[in-house]
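**Student:** sequence-free structure coming up:
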């Protein structure tokens, strides 16, 4: 059975278009689903960084506790076959909760390492479907800072199979934006 990790990152709760798209995408693919609400994740801090850069064998109990959630998030990511990533666009970029999830899962020695020729992703290539929702920022436009960032950071950890399902222009014509996204979802391979 396909293992799906769905990450919800919108602060709009039940009114979130990206969350609704992510739910539809998850239903289309089908499988064993783990849902992670990134709005509940804590931001990393100095203690987290110190713990992350301390060799595992040398970590104090406090450092291990500081990384426990990160370890859990990384395990979820590595266990998934497919990641459905809800991504609203706030001020041209990703949401704060999405950035927080990214900060929690990007760890040297766990999801990437540095080799002779630069960074090497350790997650393994997974299928990622981004549920992109914007009020008026088209995917790939000069104003879209979200999707290039998502592609960059996922590539950094080794994930390059990325599809974007977009409901763009929700504030211009919501019905048309949602119909277009629904057509993209219908065309996805399960």
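**Tutor:** Right, received. Where do you want to start? Keep in mind it's a predicted model, so treat the numbers as computed, not measured. Numbers count the residues shown, from 1 in each chain.
**Student:** only C-alpha atoms for contact and neighbour calcs from this point on.
**Tutor:** Fine.
**Student:** Look through this protein and tell me its longest helix.
**Tutor:** Secondary structure of the chain read by DSSP state H shows that its longest helix is helix 61-79.
**Student:** I'd guessed residue 24 sits against residue 185; true?
**Tutor:** Yes - at 7.5 Å, residue 24 and residue 185 qualify as touching, with contact defined as CA atoms under 8 Å.
**Student:** Give me the more crowded residue out of these two.
**Tutor:** residue 185 (24 against 17; other CA atoms under 10 Å).
**Student:** got the contact list for that one?
**Tutor:** 24-25, 28, 165 (CA atoms under 8 Å, 6 or more residues apart in numbering).
**Student:** try it against this one:
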């Protein structure tokens, strides 16, 4: 089993989502001692896509410039990590009712026509089939699945678009209202999670 462990919280050691992703990975590796883990901290910076990225990555020039090749290599590295993973463990802290910008940037880097999805006569088809994702959702005041939770549904949709439809959530939400209850709900979900 290859595990891709992704964190994104800006709060360092105080992060609930970082603790949850670590606990999820620990559970998976305890059940699968031969598992390998690749760690990626998106808080260290994920380049946003822009015109230069489009010209390099999406347009795929036959003879890319050194700068274009650098942009291609960055995007390829993010995508290769996902393609190699059997399980993605993704920290999803909610900021201002949605996912962190660095998670959006990461999704933009890996959502690549012909590589992670393709267009067919029946519509788009995800090419990352067979992968599982476990999302560690944390929010101070946004209940997961509520009308103002614009993080969990979007991430589930994007993963599904890429072919990853086996998605579980371990949610510690409403922490500002009742931290202990939110952490207890997450612990219960973690204990019930299939490893």
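**Tutor:** Now that the structure is in, tell me what you want to look at. Fair warning: this is a prediction, and the values are worked out from it, not measured in the lab.
**Student:** Next, the TM-score between them, please.
**Tutor:** The TM-score (TM-score structural alignment, normalised by the length of the first structure) is 0.94; 189 aligned residues with a CA RMSD of 1.3 Å.
**Student:** one step back: rebuild the contacts of residue 185 of the first structure as a markdown table, extending it with secondary structure and distance to residue 79 of the first structure.
**Tutor:** Shown next, in a markdown table, are the contacts of residue 185 of the first structure (DSSP: H, G, I helix; E, B strand; the rest coil; distance: CA to CA, whole Å):
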| residue | secondary structure | distance to residue 79 of the first structure |
| --- | --- | --- |
| 24 | helix | 21 |
| 25 | helix | 19 |
| 28 | helix | 20 |
| 165 | strand | 23 |
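**Student:** For the first structure, just list every one of the helices.
**Tutor:** Going by DSSP H, the first structure shows helices at 17-29, 46-52, 61-79, 96-105, 146-156, 174-187.
**Student:** Quick one, which of the ones you listed gets closest to residue 131 of the first structure.
**Tutor:** Nearest to residue 131 of the first structure, of all the helices of the first structure, is helix 17-29, at 5.4 Å by CA to CA.
**Student:** which parts of stretch 103-119 of the first structure are buried?
**Tutor:** Buried residues in stretch 103-119 of the first structure, defined by neighbour count with 16 or more other CA atoms under 10 Å: 104-108, 110-112.
**Student:** Next: stretch 144-161 of the first structure.
**Tutor:** Going by 16+ other CA under 10 Å, stretch 144-161 of the first structure has these buried residues: 144-147, 150-151, 153-160.
**Student:** Quickly name whichever of these is closest to residue 57 of the first structure.
**Tutor:** residue 157 (23.1 Å).
**Student:** residues contacting the counterpart of residue 77 of the first structure in the second structure?
**Tutor:** Aligned by TM-score structural alignment, residue 77 of the first structure pairs with residue 82 of the second structure. Counting by CA under 8 Å, 6+ apart, residue 82 of the second structure makes contact with 4, 88.
**Student:** gap between residue 82 of the second structure and residue 176 of the second structure?
**Tutor:** 33 Å (CA to CA, to the nearest Å).
**Student:** about what we covered before: would you format the buried residues of stretch 103-119 of the first structure as JSON lines with distance to residue 11 of the first structure included?
**Tutor:** Supplementary listing: those in JSON lines, determined by distance: CA to CA, whole Å:
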{"residue": "104", "distance to residue 11 of the first structure": "18"}
{"residue": "105", "distance to residue 11 of the first structure": "20"}
{"residue": "106", "distance to residue 11 of the first structure": "22"}
{"residue": "107", "distance to residue 11 of the first structure": "25"}
{"residue": "108", "distance to residue 11 of the first structure": "29"}
{"residue": "110", "distance to residue 11 of the first structure": "28"}
{"residue": "111", "distance to residue 11 of the first structure": "26"}
{"residue": "112", "distance to residue 11 of the first structure": "29"}
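**Student:** out of those, what pair is the most spread apart?
**Tutor:** Across those (CA to CA), the longest gap, 12.7 Å, separates 104 and 112.
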